[in-house]
Structures are given as structure tokens and as C-alpha cells.
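Enquirer: okay, predicted coordinates and the sequence, questions at the end:
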Amino acid sequence: MTTATTAPATTGQPLLELDGLRKEFGTRHTNVAVAGVSLQVQEGETLALVGESGCGKTTLTRLLLGLLDPTAGSVRFDGRDLATLTAPQLRAVRRQMQVVLQDPYSSMNPRMRITDIVAEPLVTHEPEARGRRARARNRERVGELLEAVGLDAAIQDRYPHEFSGGQRQRVSIARALALRPRLLVLDEPTSALDVSVQATVLDLLADLQRQLGLTYVFVSHNLAVVAQVADRVAVMSRGSLVEVGEAATVLRTPQHPYTRRLLDAVPVLDPRKGRRAARRAAAPTGEAGR
């Protein structure tokens, strides 16, 4: 199936570049939500963006998706500065940057059938996907997307409330893949799911990344999940990046006091084992039992 086997060509340069990115809100009393963030995301990697609530993660992801205009600095996608693009050019770039939100239920219209939910990006961005004549072709494409995320193509006429949280999140992922993007921003994609379901969704995301050559920006506060999925970690505090590095290095030997506090806050039955558990989770395969 084309949807699940075609990987995008790589360019040899960072897919996403943030340079001195700053975002301020307010006029009389300015609130700095993002303060001079510079970061590169390589094509095909998973970069985890971690930090406590209110640290600026959500604002940063909206900036990199082009949903907010920065106060200063720039966002470059595949070498192109988003601020310099015309409206049609920006629309074309946005096809390649999709998002999977934390709560799959609230991100769907409960009155829409699954077939229309998954096909919505196609109808929005592709003129040939609009109108009655395109409906049969859209259903075929939606069926392929649903099967790619482990769901039965026959569920298309059902509604979101008829599915479990894990199934709804798979539908959200299918929708995000509809336009064959290169970058997925995964905003706490498993935090609303049961632990057992989290594992299956993470496995699915890993499989899709291998098959499609996707690049992930994975936003999370769960360091156990981050240790499982991330190639690199960027730690954010009060709008700034305080530590960036390889996931195993950052989680095993954190350099910044804030990162150490995050690791110490990992919930375990025995608090004395918290740091040890985080280090085991971040260890390369074969080292965890040493």
C-alpha cells in the first residue's frame, strides 16, 4: 500500500530549524512565552520536547507549525523561512507538517463519521477530493489509512464515541497521515490513554516512522515514554531550552539542575530507585540489566 511504504526523500539538511525564536504576549504587561529558542530537528529522528506545564512547550509547537507568528527569530522548514512564504506556499508547506493532539476525542467532531474525519485534510487541501464524485475515491484512501494504523477499513461509517481511547488515537494518527507529511508533532499523544494502550500506540508510531521515514517532535512530560521513543531530548524551562542532547546521555547524566529535578520527580514505588530506573530506561539495548 502506498500510504504505508513510501518514505520521503531526504535532503541532507535539518528538516526543521528554529533560530532565536521568541514569542511575547500582551502589550502593557508583556509575557515572554518562548525566549530565544534555537534548535534543529534532523529528518527521520524523534526529538522529545520535555518540561513541566506552563514552560512554553505548546507555544513553541504552535510557532514551529506556523500557527503563531514569532515576535522575533525564524522557523525554517526544509530550508524555507515560513515568514517569507506567500499564502499558497505556506499552505503547501503545512501539508507536510501535521499534528496529533493529546485528547483524541476532543480533537474530533462527534457528529462526523470516521470516513469524513480522516478525509477532512484531503478535502481541505486537494480539490480533486471534493464533491460527490470523489467520495468513493476518498473512502478507498481512508480505508488504506485506517488499515495502516491497525484498524479495520469497515469502521468508516461509525462515530468517534463508538471507539475506545486507543482506537480514537489511531484514527487521529490516520488523519494526520492523510496528506503524507514529513513531520508529525505529537503533543502528549499517549497521556490520555491507559498504560497498556500507550505501549501499542508507541509501537505503532515507531513502525510508521520506519515505514514512512517520518520525523517526530514528541512533546511529553513522561520521561519513561521519552526514554523509549526519543533519539534526542530538548528540556524546556520558563520559555528557554536548558539542555539538549542525545536521549540516553541527557537521561542518564543530566547536566542542568532542572533536568535533574525532572528525573528525580519520576514516580516510582521506591523514591530511592527513581534515578536508577530512569537510567535503566535510557540505557542502550543490552545494558539495562548490567
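Expert: Perfect, I can see it now. Worth saying up front: this structure is predicted, and the values here are computed from it rather than measured. Residues are numbered from 1 along each chain as shown.
Enquirer: alpha carbons only for contacts and neighbour counts from here, please
Expert: OK.
Enquirer: confirm that Glu24 sits in a helix.
Expert: No - per DSSP: H, G, I helix; E, B strand; the rest coil, Glu24 lies outside any helix segment and is strand.
Enquirer: show me the contacts for it.
Expert: Residues in contact with Glu24, defined by Cα atoms under 8 Å, 6 or more residues apart in numbering, are Thr30, Asn31, Val32, Ala33, Val34, Pro70, Thr71.
Enquirer: and here is the other one:
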Amino acid sequence: MTTGTVTRTQATTPVLLELVRLRKEFGTGEVNVAVDDVSLEVHEGETLALVGESGCGKTTLTRLLLKLIDPTAGSVRFDGRDLATLSTAEMRGVRRQMQVVLQDPYSSMNPRMRISDIVAEPLVTHDPAARGRRARARNRERVGELLEAVGLSAGIQDRYPHEFSGGQRQRVSIARALALEPRLLVLDEPTSALDVSVQATVLDLLADLQQRLGLTYVFVSHNLAVVRQVADRVAVMRRGRLVEVGNAATVFRTPEHPYTRQLLDAVPVLDPRRGRRATERVPATGEESR
């Protein structure tokens, strides 16, 4: 694994999330190793992009760092605390600080629930004071604030998910993720289901929220054009292992690992001579290292 230049964010901020030699195996007979000896740090206030082709282990790694599944070996530390050592009550407190925005906002919402109940769901789940009839007015006020924070009207609370566009639903998902005032957001392909023009507005929103709220992002994507736009650092994953980690500008300009070069070479580019998309591939040299 190679590392690039240390970013300003790394140099001036503490580590919020640390993955230490994580390994995840599935199966009992023929074992499938989905994540293999992954160590990684995410610093407060930065955007770390996790990239790689489908099946490389990105989703499994994010499930591990959110403690949705347990590792076969290794550890996940959030703000210096090993998640495996926390009690159920302590883990509930940590879960308030780490939230996720999924790829398909519609499938992550109950179509029978109103927007007010969808956005307030984390509050009701984690805060006893947000439950019951007496809390409804306070919850609606909070939901209105969250909706306005993501560029939506507070007046949409009584509508249902099917009444909105994909971009608007993703904004609702982001509002829900912000309800508990988290420190870390895991963004799992948050724009891949959206039109290109809508992608840009959602990315702008995420950048604005990060600046205003001091959020830390783990941005999972296979779209390198998007990653180039949003990431401070990039971690490249292949077959369950990290093959390159570094400053985003450095990785895109001078990738060191053959697989990283292959990913970059596979990005379609506009050929002005023919007025259509063409793919320029440069053969990767050297043997792949593990």
C-alpha cells in the first residue's frame, strides 16, 4: 500500500475514525474473505473517498466501521474508543455520532410514512423526550429546521416520499441523517441514482453542510469524476485490500499502483476530434503488489 502527501486536514486535525487490520470472512466451509487486513485513518473534517469496482469490499468495510456487522479480526475505533469494547448503552451513544446516507433514497424510506415521521425517526429512536403526543410539536419544529437546512421547505412535512423527485428524496435522507447532529456521515454512492445535473446540486449541498457543521465524510463511490470533485484523500480498494491511499490530487495526478492507474484509464473522456465519448487506455506497467 502506498501513501500520498499529507493533507492540511490531516496535519491539523485529530483522527476521528481508525480501522486497525480489519478482516471479515463469510462462510464456514470455503471461506470468502471480503475485507483483508485493512488499516485506515479518517481525520475530523475531511472527506475520505473509498473507491473500487463492484465486489471489491467497499460495502462490507462501511458496514464494519458502522458496527452493523462484527469483524473476524481487527478493530474499529471511533474517537479513540474501540467499538468492540462498548456496552449496548455506550454503543447507542456512538451511533448518534455516525450516520449513513444510502444510494437509493426511495428504498430507504417507508412509503407509508410522511416526511415528518421519516426525518424525525432517529430522534424518536434515540431520544425518549421525542416520543409521545406532547413531543409532536417540538419534533415538527426540528424537522422543519432540518428540511430547510438541506434546501427544502418546512411545509412539505405532511407529504409522502413518492411525491418527490430523486434529488429531493436524497435531500430528505440527508436531513434525516443530520437529525442527531452526527460527527461522521458515511455516504454510500449518494449521487449514483441521480441525474448528472441533480448530482451537482447534491454535492454542493454536502460541501456546504460539511463546512457549516464541521462534518467528516466517508464517501463511497465508483465514480472517479465525482471523487475528484469532493475528496481530500482517496483509498483505493481491490479484492478486499487497500492498494493505495493518498492525497486526492496526488493520486489522480500520479497514481502509484497499477490498479489505480487502470481505474483512472477506464474513465471515459470526451474526444473533441470525433465529438463523442472515447476511452483512452494506457497499459499499466509493473506487477501488482498486495
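Expert: Structure's in. What do you need? Remember, it's a predicted structure, so these values are computed and weren't measured experimentally.
Enquirer: who wins for most neighbours among the contacts of Glu24 of structure 1?
Expert: Counting neighbours by other Cα atoms under 10 Å, the top entry in the contacts of Glu24 of structure 1 is Val34, with 28 neighbours.
Enquirer: surely that one touches Phe25?
Expert: No - using Cα atoms under 8 Å, Val34 of structure 1 is not in contact with Phe25; the gap is 9.8 Å.
Enquirer: what residues are up against Arg228 of structure 2?
Expert: Taking Cα under 8 Å, 6+ apart as the test, what Arg228 of structure 2 contacts is Ala248, Ala249, Phe252.
Enquirer: which of the residues you listed still touch in structure 1?
Expert: Retained in structure 1 by both residues aligned by TM-score structural alignment, their matches' Cα atoms under 8 Å are the following of these: Ala248, Ala249, Phe252.
Enquirer: adding distance to Arg228 of structure 2 and neighbour count, write those out as a markdown table.
Expert: Shown next, in a markdown table, are these (distance: Cα to Cα, whole Å; neighbours: other Cα atoms under 10 Å):
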| residue | distance to Arg228 of structure 2 | neighbour count |
| --- | --- | --- |
| Ala248 | 7 | 25 |
| Ala249 | 8 | 18 |
| Phe252 | 8 | 17 |
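Enquirer: as a check, name the ranges of all helices in structure 1.
Expert: Applying DSSP state H to structure 1 gives helices spanning 2-5, 57-64, 87-94, 114-125, 135-148, 165-177, 195-212, 223-229, 247-252, 257-264, 274-282.
Enquirer: so what's Gly150 of structure 1 up against?
Expert: Shown in contact with Gly150 of structure 1 (Cα under 8 Å, 6+ apart): Arg170.
Enquirer: for it, give its distance to Pro181 of structure 1.
Expert: Taken as Cα to Cα, to the nearest Å, the spacing of Gly150 of structure 1 relative to Pro181 of structure 1 amounts to 19 Å.
Enquirer: got it, and Gln169 of structure 1?
Expert: Between Gln169 of structure 1 and Pro181 of structure 1 the distance is 17 Å, computed by Cα to Cα.
Enquirer: same thing with Asp81 of structure 1?
Expert: Taking Cα to Cα, one finds Asp81 of structure 1 at 18 Å from Pro181 of structure 1.
Enquirer: which one's more surrounded, those two?
Expert: Legend: neighbour count by other Cα under 10 Å for Asp81 of structure 1 and Pro181, higher for Pro181 (21 against 15).
Enquirer: ok, now which ones touch the closest residue to the more buried one other than its chain neighbours?
Expert: In space, and not counting its chain neighbours, Pro181 of structure 1 is closest to Gln96: 3.9 Å by Cα to Cα, 6 or more residues apart in numbering. The neighbours of Gln96 of structure 1, taking Cα under 8 Å, 6+ apart as the test, are Leu179, Arg180, Pro181, Arg182, Leu183.
Enquirer: cool, and Val201 of structure 1?
Expert: Contact analysis of Val201 of structure 1 by Cα under 8 Å, 6+ apart lists Gly166, Gln169, Arg170, Thr190.
Enquirer: just checking, the first one touches Val197?
Expert: Spelled out, that is Gly166 of structure 1. Yes - Gly166 of structure 1 sits in contact with Val197 when judged by Cα under 8 Å, with a separation of 6.0 Å.
Enquirer: tell me how far the most centrally placed residue in structure 1 lies from Gln102 of structure 1.
Expert: Geometric centre of structure 1, nearest residue: Leu186, 1.8 Å, by Cα atoms, centre = their mean. Taking Cα to Cα as the measure, Leu186 of structure 1 falls 8 Å from Gln102 of structure 1.
Enquirer: ditto for Leu269 of structure 1
Expert: Taking Cα to Cα, one finds Leu269 of structure 1 at 26 Å from Gln102 of structure 1.
Enquirer: any idea how far Arg81 of structure 2 lies from Ser75 of structure 2?
Expert: Counting by Cα to Cα, the separation of Arg81 of structure 2 from Ser75 of structure 2 is 10 Å.
Enquirer: mind checking which of those two has more residues around it?
Expert: Comparing Arg81 of structure 2 with Ser75 by other Cα under 10 Å, the one with more neighbours is Ser75, at 22 against 15.
Enquirer: ok, that one - contacts?
Expert: By Cα under 8 Å, 6+ apart, the contact set of Ser75 of structure 2 is Leu19, Val20, Arg21, Leu22, Asp82, Leu83, Ala84.
Enquirer: can you rerun that using 6 Å?
Expert: Neighbour list for Ser75 of structure 2: Val20 [criterion: Cα atoms under 6 Å, 6 or more residues apart in numbering].
Enquirer: so what does it match up with in structure 1?
Expert: The alignment partner of Ser75 of structure 2 in structure 1, by TM-score structural alignment, is Ser74.
Enquirer: over to Leu180 of structure 2?
Expert: Alignment note (TM-score structural alignment): Leu180 of structure 2 maps to Leu179 of structure 1.
Enquirer: with Ala154 of structure 2 instead?
Expert: In structure 1, Ala154 of structure 2 lands on Ala153 (TM-score structural alignment).
Enquirer: the closest residue to that match other than its chain neighbours - how many residues pack around it?
Expert: Of all residues not flanking Ala153 of structure 1 in the chain, Gly143 sits nearest, at 4.3 Å (Cα to Cα, 6+ apart). Here the number of neighbours of Gly143 of structure 1 (other Cα under 10 Å) works out to 20.
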